[in-house]
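> When you get a sec, could you give me coordinates for this:
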Amino acid sequence: MSEQTSRSGSLAELKDMVSAAGGPAAAQAEAPREPKRDAQGRSYATGRRKNAIARVWVKPGKGEMEINGKTLSKYFARPVLRMLISQPFLVTDRYQQFDVYATVVGGGLSGQAGALRHGISRALTYYEPGLRPLLKKAGFLTRDPRAVERKKYGKPKARRSFQFSKR
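The predicted structure is shown next:
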């Protein structure tokens, strides 16, 4: 019994020390994150969505986007996908200020667009760490975990059953 009270006493003391120091949040607030840039002044990040993986490089520029060697409008013909990709720039008021070079593999066009948005958001936070709260609040830094459900044995699709016949 005395051992447990000494533990709780030491936990209380530890809590007091942490709160006096400002807590773990204060330690993070004191040390701002350093930008991660390579020798060419680019930031690199990987984005994922469904089965698609996007490797993204972001650097200051005129707003040009090159995906797998093609322009944005050539690679993503649907305006909805282009809008999805430009969302991180619009939220942070950085539209037409960064050039994006990306290679995307796997999945379909919708998954690739989501992976590209995730990668651009992460690369922007590496280039400018102050943008992280805006992108985090918008939900662009969270990887969307939804994926196609696997097919079950004895069924034609994941959940679809064969037509029931009573007679």
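
> Going by C-alpha atoms from here, please, whenever you check contacts or count neighbours.
Will do.

> Now name the helix or strand holding Ala115.
Here Ala115, judged by DSSP states H and E, is contained in helix 109-127.

> tell me the SS of Gly47?
Under DSSP: H, G, I helix; E, B strand; the rest coil, Gly47 falls in the strand class.

> Quickly note the distance from the nearest residue to it once chain neighbours are set aside to Ser86.
In space, and not counting its chain neighbours, Gly47 is closest to Gly119: 3.7 Å by C-alpha to C-alpha, 6 or more residues apart in numbering. Noted for Gly119: a distance of 12 Å to Ser86, by C-alpha to C-alpha, to the nearest Å.

> Next, the second sequence, to be compared with the first:
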Amino acid sequence: MAELQSLEELGGAVETAAPEAPVYVQKLDAQGRAYATGKRKNAIARVWIKPGTGKIIVNKKEYAEYFARPVLQMVLRQPLMLTDRLSQFDIIATVVGGGLSGQAGAVRHGISKALTHYEPDLRASLKKGGFLTRDSRVVERKKFGRAKARKSFQFSKR
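Coordinates of the predicted model:
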């Protein structure tokens, strides 16, 4: 290997390669389904999507029956509406932990991730919409010597 005499020679010696963007590939199981896990607060959702007519089943119930509030139903459908895939996939989800709001957010996160596994081209639009980011906010733990996580007991001077 030859020694370099000046910095100009160094510029020609080192190849400047731009970092390549990662290539995302389709991830399907033996039945042709895409699987993903979604999380929000203390809720964890396991989501499978497969080509179908647009049925959404959550814990063996229709999603409109499981999530009775229209806001939660809208949260669930957001990634499908953004990508115009509302009636193209059947979705089966099992969700545990947390409350209904956290569970709806977990299913939404799982649907978004599963969509990217099924169709990697959708990743850019879902990421721009913020559906692939796990919302990391969780309930703060209660500390000793406190009434709640941050609230103190009532102070009495006398």
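
> how much does the helix or strand following the helix holding Ala115 of the first structure stray from the second structure?
Next helix or strand after helix 109-127 of the first structure toward the C-terminus (DSSP H and E): helix 132-138. Following superposition, helix 132-138 of the first structure is found to deviate from the second structure by 0.5 Å on average (mean C-alpha distance after the TM-score superposition for the first structure).

> Just tell me the aligned range of helix 132-138 of the first structure in the second structure.
Aligned by TM-score structural alignment, helix 132-138 of the first structure falls on residues 123-129 of the second structure.

> Which positions in that stretch come out as buried?
Within stretch 123-129 of the second structure, the residues that qualify as buried are 123, 126, counting by 16 or more other C-alpha atoms under 10 Å.

> what's the mean distance for the helix holding Ala115 of the first structure versus the second structure?
Helix 109-127 of the first structure sits 0.5 Å off on average (mean C-alpha distance after the TM-score superposition for the first structure).

> tell me what that helix is packed against?
Applying 3 or more C-alpha pairs under 8 Å, 6 or more residues apart in numbering; DSSP states H and E, one finds that helix 109-127 of the first structure makes contact with strand 43-49, strand 52-60, helix 79-91, strand 98-105.

> Onto which residues of the second structure does the longest one map?
With the alignment judged by TM-score structural alignment, the segment of the second structure matched to helix 79-91 of the first structure spans residues 70-82.

> can you pull the contacts of the most centrally placed residue in the second structure?
Central residue of the second structure (C-alpha atoms, centre = their mean): His109, 3.2 Å from the mean position. Applying C-alpha atoms under 8 Å, 6 or more residues apart in numbering, we find His109 of the second structure in contact with 37-40, 131-134.

> count of neighbours near the aligned partner of Gly114 of the first structure in the second structure?
Aligning on TM-score structural alignment places Gly114 of the first structure opposite Gly105 in the second structure. Counted with other C-alpha atoms under 10 Å, residues neighbouring Gly105 of the second structure total 24.

> Now do the nearest residue to Gly105 of the second structure once chain neighbours are set aside against Glu15 of the second structure, distance only.
Closest residue in space to Gly105 of the second structure, ignoring its immediate chain neighbours: Arg40 at 5.7 Å, by C-alpha to C-alpha, 6+ apart. Arg40 of the second structure sits 44 Å away from Glu15 of the second structure, going by C-alpha to C-alpha.

> who has more neighbours, these two?
A side-by-side neighbour count of Arg40 of the second structure and Glu15, using other C-alpha under 10 Å, places Arg40 first with 25 against 8.

> Aligned counterpart of that one in the first structure, please.
Match for Arg40 of the second structure (TM-score structural alignment): Arg49.

> Now do the contacts for that match.
111-112, 114-115, 118, 143-146.

> what does Thr103 of the first structure give?
54-56, 67-68.

> now these in CSV, with neighbour count and distance to Ala12 of the first structure?
Shown next, in CSV, are the contacts of Thr103 of the first structure (neighbours: other C-alpha atoms under 10 Å; distance: C-alpha to C-alpha, whole Å):
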residue, neighbour count, distance to Ala12 of the first structure
Ala54, 27, 47
Arg55, 20, 46
Val56, 27, 46
Ile67, 20, 55
Asn68, 14, 56
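
> lining up the residues you listed with the second structure, which overlap?
With the contact criterion set to both residues aligned by TM-score structural alignment, their matches' C-alpha atoms under 8 Å, the contacts of Thr103 of the first structure that also touch in the second structure are 54-56, 67-68.
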